[in-house]
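Chemist: Give me coordinates for this.
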Amino acid sequence: AWLDEARPTARPGIWRFGYRPPKEAPERVAPVTVVGMLVPLALAMLVWSLWQRGVTSYQYALLRLFTPDDWWWGGTLASPKVFEGREVAAPGAEALVIYEGLAFAVLVLLVAVLGSWHAIVSHYVTRRPQPARALISALLALVVLSFVFPDAFPVVGWSPVPLVDPLLSLTVLVSDGYGLMASRLYTDTLYAVVTLLVVWPFARLGGWLPYARTLLARRAAAPTPGVPVVRPRSQWPALRDVGQYEAADLLTGEVTRGTVNDVDCARIENAFSAARRGATLDAFRDTVLRRGGTAWTHPSGARDLRRRTASHDLLAGQVRIGRWTAAQQAPLPYQDAGAALGPEVLGTSLLAVGPPGSGKTRALVEPVTEALALQALTGACAVVAVSAPGAPVCADDAFDVVVRIGDPASVHDLDPYAESDDPDDAAAILAEALVGDLDTVGAQGAVTALAQLLGPFRAVHGRFPSLPELHALLAGEETVLTRLGEALAASGNDVMRRELDARVRQTGAPGDAGRALADRLA
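Modeler: Predicted coordinates for the structure are as follows:
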């Protein structure tokens, strides 16, 4: 079951084993926002009612400003004259219709902007899946069209909004006659254009065109011959896809019997990936058929750690270190999800900040080191863990070799000279390790200082000095240097004695590399 558990793709830091992405809760519009939408609408209805009653003498000021004075009776606000014998007998009446249409358009625009109607309608419509989104926008378009063309909807009984009539009046004034009004082609075209202009915003809101393309693409797509069988991971589908049926059946049986663990499965998957890259699938099959779940076992023979302190998912390369908080401030995918570190994080760098004793080692460093040790057992990496004395980062049995530098009881130790027998080579190797970022010591000066000590010491003792002995020599301790010089004199090795004398003369001099190297060894 653990092998077949879903491991969906998730954001970095989320425990993928059995992770179920949370469903995004629908965002509700705050009551204040709804009130802010309705208040401008109510005010606009009041203003329009007062406008139609003509309660103020200033509402027609712009109309009188942009129209000839002889269109209106003197002493009136906007009472149009009737001219006998003209094609357009009352141009003022037509201008009044156009003016009311413009006033209505400005009022609608102000309501939409002040009430944030576009944002609110988009919130409720665009987030819905198709075809619900298209249907809702179509219903809204029909509602608006019922206000523009109420005669086309027998069930409604209200008057049309001033949209079509102002356009017809504008046609009369521009053409200076009613000839176009008598043309069925012109009026039908005008109605069609108005309908398209009204419907177009709702078509964009509902995504009609993309949805229509999707439907057409589905109809044009060739029918699939059949849905392929999706095998669970415990049946090793990747092996079956390349024809490795025997190996897959053998491993499936071992998984069913429980004779393999997660380390074995991850190790075999790594070996299979390497075999595919190297085109050595036949050798892979032979090894699996011969050794089964123990194939490619770590050279130590270990197939697992003796003790695990954290939860691991080797197939995803993750180690769980806790759980993300369910606070509202946390991003939704992280809320109450398991917290884990995986290759995408461990492959970069990690900085843990906290006071001493806060649990950085126990809750972070130890699980990460344990995860790397498990990955090493799968053949995915090699691990070198460095810690301070008395502060282990993992149990000793998680490593093949444990080196305690300077501890006489340690079974293993580091050879600072890399098993070299030549003093010059050993000096070069050690100098490269010690100089590092030292600004006061050059690499060549460090090599010379070390060679002047390593050669004489090896000539006397037949070995290179231990680190404490080397520290004393570099620090220029008189007793140690005198004893070494006397031993060289007694052996008659004048060459090495001259090397040592040169080092003694340089000890304490300005620019001497010995003291800086001794400080590095301290």
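
Chemist: hey, let's count contacts and neighbours off CA atoms from now on
Modeler: Will do.

Chemist: Just the buried residues of the strand or helix carrying residue 113, please?
Modeler: Using DSSP states H and E, residue 113 maps to helix 91-114. Applying a neighbour-count criterion of 16 or more other CA atoms under 10 Å, one finds 91-101, 103-104, 107, 111-112 buried in helix 91-114.

Chemist: Next SSE downstream of that helix?
Modeler: helix 117-125.

Chemist: returning to what we had before: remind me what the helix holding residue 113 packs against, helices and strands.
Modeler: Applying 3 or more CA pairs under 8 Å, 6 or more residues apart in numbering; DSSP states H and E, one finds that helix 91-114 makes contact with helix 31-53, helix 61-65, helix 164-175.

Chemist: Let's compare: structure for the following, please.
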Amino acid sequence: MDTEGTSGAARERGVRDGTGARGAAVPHPARPVTPPPRPAHAPGERGSSAGGTFLTWLRTPRPAAAPGVWRFGHRPRPEQEPERTPTRQLLSGALIAFLVGWLVWSLLWNGYLGGWWLLPLYAMIPDSWASPHSFASVVVVYLYYAVFAVGIMVGVGRLGRWGELWRRFGYPAWRRAAPAPTVRPPAPDEDPATWPQLREAGAEAAAERLGADARAGLMRDVDHARIARAWQGVKRGRHSLAAFTAAVAKEGAAACPHPSGTRDLPARAARHDLATAQVRIGAAADDERNPYSYRGVGLALGPDLIGTSLLAVGPPGSGKTGSVVWPLAESLCLGALAGRAAVVVVGAAGAGLGAQDTYDVVVRVGAPDSVHDLDLYGGSTDPDEAAAVLAEALVGDLADPHPGGDSRRSTTVLAQLLGPYHAVHGRFPSVPELRQLLDGAPAALGALRTALTDAGHHAMLRELDARERQLGHPGDVGAVLADRVALLDRPAFASFFDTSGATRPFSLRALDHPVRVRIDLPERGHADASRILARLVLAQFTASVAVREDRSLFACLVLDDATGTITPQSVRGVQRLRSANAGAVLTLRTLDDVPRPLRSPLLGAVGCRMALSGLTPWDGQDFAEVWGKEWTEARDVTDRQIIAETPAGKALHAVRRVITGRAPTARAVTVRQVERERWSASDLAHAVPPGHAVLSLTTVRGDHAPPLLVDLRA
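Modeler: Next up is the predicted model:
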């Protein structure tokens, strides 16, 4: 069954012929992928032949929680920290209270306090029971003693906090330390393994087959998520209920496959929960800076958070790639296999972003054996749109951060050449051809003019005339564009960016489908070209996701090193991703890699901000400003020396000074509300331990979590 754009040979041919047009299918993987055998257990867990591990995973509760909380098996904590009495004080208080209660009872029992406490008893019982030798009198008196004893016990128990002592050291503590009891399977109409939503809709055969595969250990978490995604398409009316039921009844857990035929990744490096689309990245530290409800709780990221985009800043070795980028990329790749995400991962070759088998398309720019090429124009057929994206890539880092800079002029210059060339040839120029046109080579411009005249494109002739008039004039950015294009016109890239149809270029227009893409940038000897390509991919991504037809598919760009890619246009593009059900993950070694006028807009454009250990104080200052301040309770303690006025008091103070070595003082405590920074620049630079980070989160719905100290190794 074709569900959610996850299969179809016709779509794949659209990418194979190099058109890259919208509606093209997911390109096939860089190397042939053989569908793996059906697993005996859920990925990442020790399985059993009966599928018990998968069923346990599926039935584990996932309660609603605050943003960023790892919901798998989460136990909510109170918002405020309960008052906790020190153990020594608790034990001593309980013992003293017991002794006081025992003393009071002894005094009553032995009659040292007189018989007044028996007067209410004799006032209530009949005179016939007043005889001390009657059975009724003995029973009533002892019951009266028991009532007084219980009352004394309750009073001293409250005074000595016996309840807290029992909860801390008694049976409740032993129960918490003991292994969790086996959870009974839920009722059939509430068991997710029986797919009750399918039964209610009349797909009994599909529900029976899926339930049987789950019990037999033939289903994994990716299968469950993928079929659930296909069922959403049925409920929205995009697919037929009969076709879905027939496909699932026939194929079972393998139904509705991804175009690659893959049902899981070769290996997993992080903990994933596909039921909530979360990936665990660590745990909130048990630190007083963190809210009590977050302390010690696992932290996770998902599309609901990445949809607001994430910026991670930290020096090399702080854990950006291994602890943040790769787990997120792995989670999005699993989401793509489940048919609910499309991911583009951009980084240097060998950056630790997964094996080639993890992706459907691997573009290795500058590698002769690369199967796929990169479309320089993003699959666009509109010269103005292609010119805007290409201008952003070529001179984005040189553009004036204020409106009216070089980016607009560069777009105009490129449009004056791309429009006439496309009108004549039906395609855009290759890199060498574009360089000649920007250089103003007479032969190239003359040939283009002749072709336009022969074809009768008079409007395009006026565009070309305008370009020729600007050649050589002061302020013309054509020479700058030609120099930038020359960085791509190198022997290492001779087989790339072809527009004649001889290669298989990948276009980001394919993000309408659950595709997994990795783009390796050339770092050695081509650092400037790598930054141009990174800006190109970022510009194409923000332009492509905004015009997608199906926005139910979450699209994400993971840029392992965003140095040199932050421009005014890219900041505006990142701001618009949230409304397009898309997001971007950007990492930087330092905020100094971003122009000063763009640092605050960048931090304001992303909803999730991460400052890793080793941050510089000036970088910390920018984070401290964007995180703002909060009202906290400040306690000022003042010690005032006590002056004795009488001879006895002076003598007592002298003895106390000899014993303690200090003068007698009286302590005064003043409590007041003050406004302080959540995290100061100094704290971010010096108080974040290695392997930790400070992370603030915002969901696409507007919920947010304050900056949290996170242990990325937990």
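
Chemist: Just give the TM-score of the two.
Modeler: The TM-score (TM-score structural alignment, normalised by the length of structure 1) is 0.52; 326 aligned residues with a CA RMSD of 4.2 Å.

Chemist: got the helices and strands packed on helix 91-114 of structure 1 as CSV, with distance to residue 459 of structure 1 and mean neighbour count columns?
Modeler: As requested, these are arranged in CSV below (distance: least, CA to CA, whole Å; neighbours: other CA atoms under 10 Å):
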stretch, distance to residue 459 of structure 1, mean neighbour count
helix 31-53, 90, 13
helix 61-65, 112, 13
helix 164-175, 111, 17
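
Chemist: Tabulate these in JSON lines, adding columns for distance to residue 308 of structure 1.
Modeler: Converted to JSON lines, these look like this (distance: least, CA to CA, whole Å):
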{"stretch": "helix 31-53", "distance to residue 308 of structure 1": "52"}
{"stretch": "helix 61-65", "distance to residue 308 of structure 1": "84"}
{"stretch": "helix 164-175", "distance to residue 308 of structure 1": "78"}
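
Chemist: Relative to residue 515 of structure 1, which of those helices is closest?
Modeler: helix 31-53 (74.2 Å; CA to CA).

Chemist: Can you check what angle separates the helix holding residue 113 of structure 1 from helix 31-53?
Modeler: With axes from the mean of the first three to the mean of the last three CA atoms, to 10 degrees defining the directions, helix 91-114 of structure 1 sits at 170 degrees from helix 31-53.

Chemist: Please work out which residues of structure 2 line up with helix 91-114 of structure 1.
Modeler: Helix 91-114 of structure 1 corresponds to no residues in structure 2, going by TM-score structural alignment.

Chemist: that older thread, of the helices and strands packed on helix 91-114 of structure 1, which approaches residue 303 of structure 1 most closely?
Modeler: Comparing these by CA to CA, helix 31-53 comes nearest, at 60.9 Å.

Chemist: coming back round to it: between the helices and strands packed on helix 91-114 of structure 1, which one is nearest to residue 364 of structure 1?
Modeler: Closest among those, using CA to CA: helix 31-53, at 45.0 Å.

Chemist: Show me what counts as buried in the helix ranked longest in structure 2.
Modeler: Identified as the longest helix of structure 2 according to DSSP state H is helix 135-159. Going by neighbour count (16+ other CA under 10 Å), the buried part of helix 135-159 of structure 2 is 137, 144, 145, 149, 152, 153, 156, 157.

Chemist: Name the helix or strand for residue 602 of structure 2, please.
Modeler: Secondary structure (DSSP H and E) places residue 602 of structure 2 in helix 596-605.

Chemist: Repeat that for residue 260 of structure 1.
Modeler: With DSSP H and E as criterion, residue 260 of structure 1 is part of no helix or strand.

Chemist: tally of neighbours for whatever residue of structure 2 lines up with it?
Modeler: Under the alignment (TM-score structural alignment), residue 260 of structure 1 pairs with residue 219 in structure 2. Residues lying near residue 219 of structure 2 (other CA atoms under 10 Å) number 27.

Chemist: and if you look at residue 236 of structure 2?
Modeler: 10.

Chemist: what do we get in structure 1 for it?
Modeler: Counting by TM-score structural alignment, residue 236 of structure 2 lines up with residue 277 in structure 1.

Chemist: What's the separation between that match and residue 271 of structure 1?
Modeler: 10 Å (CA to CA, to the nearest Å).

Chemist: Equivalent analysis for residue 261 of structure 1, please.
Modeler: The value you get for residue 261 of structure 1 to residue 271 of structure 1, if CA to CA is used, is 16 Å.

Chemist: again, but for residue 216 of structure 1
Modeler: From residue 216 of structure 1 to residue 271 of structure 1 the distance is 46 Å (CA to CA).

Chemist: Just want to know which of the two has more residues nearby.
Modeler: Comparing residue 216 of structure 1 with residue 271 by other CA under 10 Å, the one with more neighbours is residue 271, at 19 against 11.

Chemist: Contact partners for that one?
Modeler: Shown in contact with residue 271 of structure 1 (CA atoms under 8 Å, 6 or more residues apart in numbering): 284, 296.

Chemist: ok, then the element right after the helix or strand where it lies?
Modeler: Per DSSP H and E, residue 271 of structure 1 falls inside helix 262-278. Per DSSP H and E, the first helix or strand lying C-terminal to helix 262-278 of structure 1 is helix 281-291.

Chemist: after superposition, how close is that following helix to structure 2?
Modeler: In the superposition with structure 2, the average deviation recorded for helix 281-291 of structure 1 is 2.3 Å (mean CA distance after the TM-score superposition for structure 1).

Chemist: now the strands: where do they sit in the stretch 551-700 of structure 2?
Modeler: 554-559, 582-588, 608-612, 629-641, 665-677, 692-698 (DSSP state E, counting those that start in this stretch).

Chemist: can you give me the helices for the stretch 251-400 of structure 1?
Modeler: Applying DSSP state H, counting those that start in this stretch to the stretch 251-400 of structure 1 gives helices spanning 262-278, 281-291, 343-346, 360, 366-377.
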